[in-house]
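In: How does the following fold in three dimensions:
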Amino acid sequence: MTANGRPRAPLMTNTQADRVKEVARLAGRPSRLRRREFLAEGPQAVREALRLHLTRVDAGAGGVVVDFFATDEALARHDDIAELLVHPTAPRLRMVTPEVLAAMSSTVTPQGFIAVCRFVDTPLDEILASGPRLVAVLVEVRDPGNAGTIIRAADAAGADAVILTGGSVDLYNPKTVRSTVGSVFHLGVVTGADVQDLPARLRAAGLTILAADGHGSSSLDDLQEASESRRFAGSQGDGDSRPPSSGGDDPQPPTPQPTTPWPTGEPSRSVAAASSAADDVRLEDPAAWLFGNEAQGLADTVTAAADARVAVPIYGSAESLNVGTAATVCLYASARAQRAR
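Out: Prediction:
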């Protein structure tokens, strides 16, 4: 008997069994698309898959995990996973030999657990209707590691969702799933969004659109300093950090200031420069960050639809930042400004 009182299935020992081959085929996109299932591998990923599964089933929704495979050694090392499997609505546990697990796995050194999961992506309409405050948009990001890193960073920064446009890497590529380290089960992820109509839909949902662009005219530092300046001014006054009205019923917009190009070397750190670069963009407002392809970046047609093109300053000699690193910096800047509001 298993820990939750179910009959224990026989130990799977045949690496050539049909079920073993069916699981292994999920490493390929055609099989994933046909069955709408994917692999979660390793203790962290399967732990989060099980937690989401139990939460959904307990709420009366469909579960996530279709099959769960583990070796005796792995289960003995992870008591918390064994405890999740005790739950009455947990998926059935199938014990396998290390050789069988290796035959199923997409990795060279499997870590003792594999869960076959149903697709977990969320429709774009559902995300936008939920009133998101922070969203990461991947525009033709094709590297699985970068996509997974951005999903993980968005999760850590408290973002509401990640949107992958058409032409981006497959969310369910095993390398992408592994790179999220379980975060794919934590937040809404949209796949296959149309990049042409996406800006209008994001803006209609109340989101400021910020394009991460190494050649952007706005500096992330300037936007952060302007946000801090508004917060400080608000804390010294009546709590309203917006510019004062010049009379009448409606507040008047600030007078635009010319943007001063950065000199060579260290960017200007003056509050005036920060304000001139960020009069119309407030990091504390709901935002959708656009992150582009690793080689080409964002197309001009995409950046033209954004409210601002924002560059992450580079103080050292590096030529550029990896898109996953840049996304982490940008998402945390917005998250900090929104939480400090």
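In: drop to CA atoms for contacts and neighbour counts, all remaining ones
Out: Noted.
In: And the strands in the stretch 51-200 of the chain, which stretches?
Out: Counting by DSSP state E, counting those that start in this stretch, the segments of the stretch 51-200 of the chain that form strands are 65-70, 93-95, 113-118, 134-138, 161-165, 188-193.
In: And this one, please, so the two structures can be compared:
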Amino acid sequence: MTSEPNAAPGLPASVLRSVRRLTQRRGRDLTRKFLAEGRQAVREALAADDLVEEVIVHDADKHADLLEGIDVPVWQASEHQMRQLSDTVTPQGIIAICRQLSFDWNDLDDARLVVICAQVRDPGNAGTVIRCADAFGADAVVLTSGSVEIYNPKTVRSTVGSLFHMPILTGVPLTEAVDRVKSMGMTVLAADGVGAPLDLLAADGGLSGPVAWITGNEAWGLPEEDARLADKIVAVPMWGKAESLNLSSAAAVCLYATASAQRRHR
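Out: The predicted model follows:
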């Protein structure tokens, strides 16, 4: 049975303290929980299998469609309390307390399109790559050792709910990730500024089979020793005057090209 929001004007102090711990990595690691903020993230979290433990809302009437029929406690928070739980300038007024997800390589059986983020440190970039992977039908995302924490609030927010749609493996050494996907019969392609043109590779059928893309770090790209792990280095051709594409834009182009090629060859 759905619980009603508290009649009190704000969260009890004990609840506020426990939830505030989840705004810090140490608290998330200790409890194996995290916060999903915003309507879309909360909607997708609630649609996932038994992940949401509680919901905190400022204006229950504004989010009545999301709260109707849910079988978890719903807490009413003051505007001041919502600001304490959000890392945004303007809190979105609804937060879900979620259990952390758990995946392993067995969840990637039969995968045909995987993204390996090699030491991606920016939470917004990591979240956007996950969102792009979801949009173009990728089967999984792997965040290697040294990458941003997946449950960083900005990462979660940047996925816009895609965090809940696919397996995401974290803390995997790059060499292990490459060995694993190769053992699954995947061609490993490294996205870099200099390499075989993506459009020509697609035209030659090089994207039609199972593919794993390696994307490098925002600041230094993909070191030479890491690029050598790939079967081929691939560049996104640019015909305009821009000096380069950022990480998430390049990933989106590569994922779209690969997903399109794979769909044509089904």
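In: Tell me which of the strands of the stretch 51-200 of the first structure is the most buried.
Out: Compared across the strands of the stretch 51-200 of the first structure, strand 134-138 shows the largest average neighbour count, a mean of 27 (mean count of other C-alpha atoms under 10 Å).
In: quick one: the helices in the stretch 1-150 of the second structure?
Out: 13-20, 25-31, 39-47, 64-67, 79-85, 123-135 (DSSP state H, counting those that start in this stretch).
In: Quick one: closest of the ones you listed to residue 117 of the second structure.
Out: The minimum distance between residue 117 of the second structure and the helices of the stretch 1-150 of the second structure falls on helix 123-135, with 7.8 Å, by C-alpha to C-alpha.
In: Is the residue mapped onto residue 254 of the second structure from the first structure within a helix or a strand, and which one?
Out: Residue 254 of the second structure maps onto residue 330 in the first structure, with residues paired by TM-score structural alignment. Residue 330 of the first structure belongs to helix 323-340 when elements are defined using DSSP states H and E.
In: what separates that helix from the chain centre, distance-wise?
Out: Using C-alpha atoms, centre = their mean, to the nearest Å, the mean C-alpha position of helix 323-340 of the first structure is found 12 Å from that of the whole chain.
In: Please list the residues outside it that contact it.
Out: The contact list for helix 323-340 of the first structure (C-alpha atoms under 8 Å, 6 or more residues apart in numbering) reads 134, 136, 146-147, 149-150, 153-154, 157-159, 212, 220, 224, 227-228, 231, 283-287, 289, 291-294, 312.
In: on average, how far is it from the matching bit in the second structure?
Out: Superposed on the second structure, helix 323-340 of the first structure shows a mean distance to its aligned partners of 0.4 Å (mean C-alpha distance after the TM-score superposition for the first structure).
In: Give me the angle between that helix and helix 144-156.
Out: Using axes from the mean of the first three to the mean of the last three C-alpha atoms, to 10 degrees, the inter-axis angle of helix 323-340 of the first structure relative to helix 144-156 is 10 degrees.
In: which part of the second structure lines up with the helix or strand hosting residue 277 of the first structure?
Out: Residue 277 of the first structure belongs to helix 271-278 when assigned by DSSP H and E. Alignment note (TM-score structural alignment): helix 271-278 of the first structure is unmatched in the second structure.
In: Give the aligned range of the helix or strand following that helix in the second structure.
Out: Going down the chain from helix 271-278 of the first structure, the next helix or strand is strand 287-291, by DSSP H and E. Across the second structure, the stretch matching strand 287-291 of the first structure (TM-score structural alignment) is residues 211-215.
In: So what touches the matching stretch?
Out: Stretch 211-215 of the second structure has contacts (C-alpha under 8 Å, 6+ apart) with 112-118, 181, 186-192, 221-222, 230, 247, 251, 258.
In: which residues does whatever residue of the first structure lines up with residue 42 of the second structure contact?
Out: Residue 42 of the second structure maps onto residue 46 of the first structure when the alignment is built from TM-score structural alignment. Shown in contact with residue 46 of the first structure (C-alpha under 8 Å, 6+ apart): 40, 113, 114, 115, 182.
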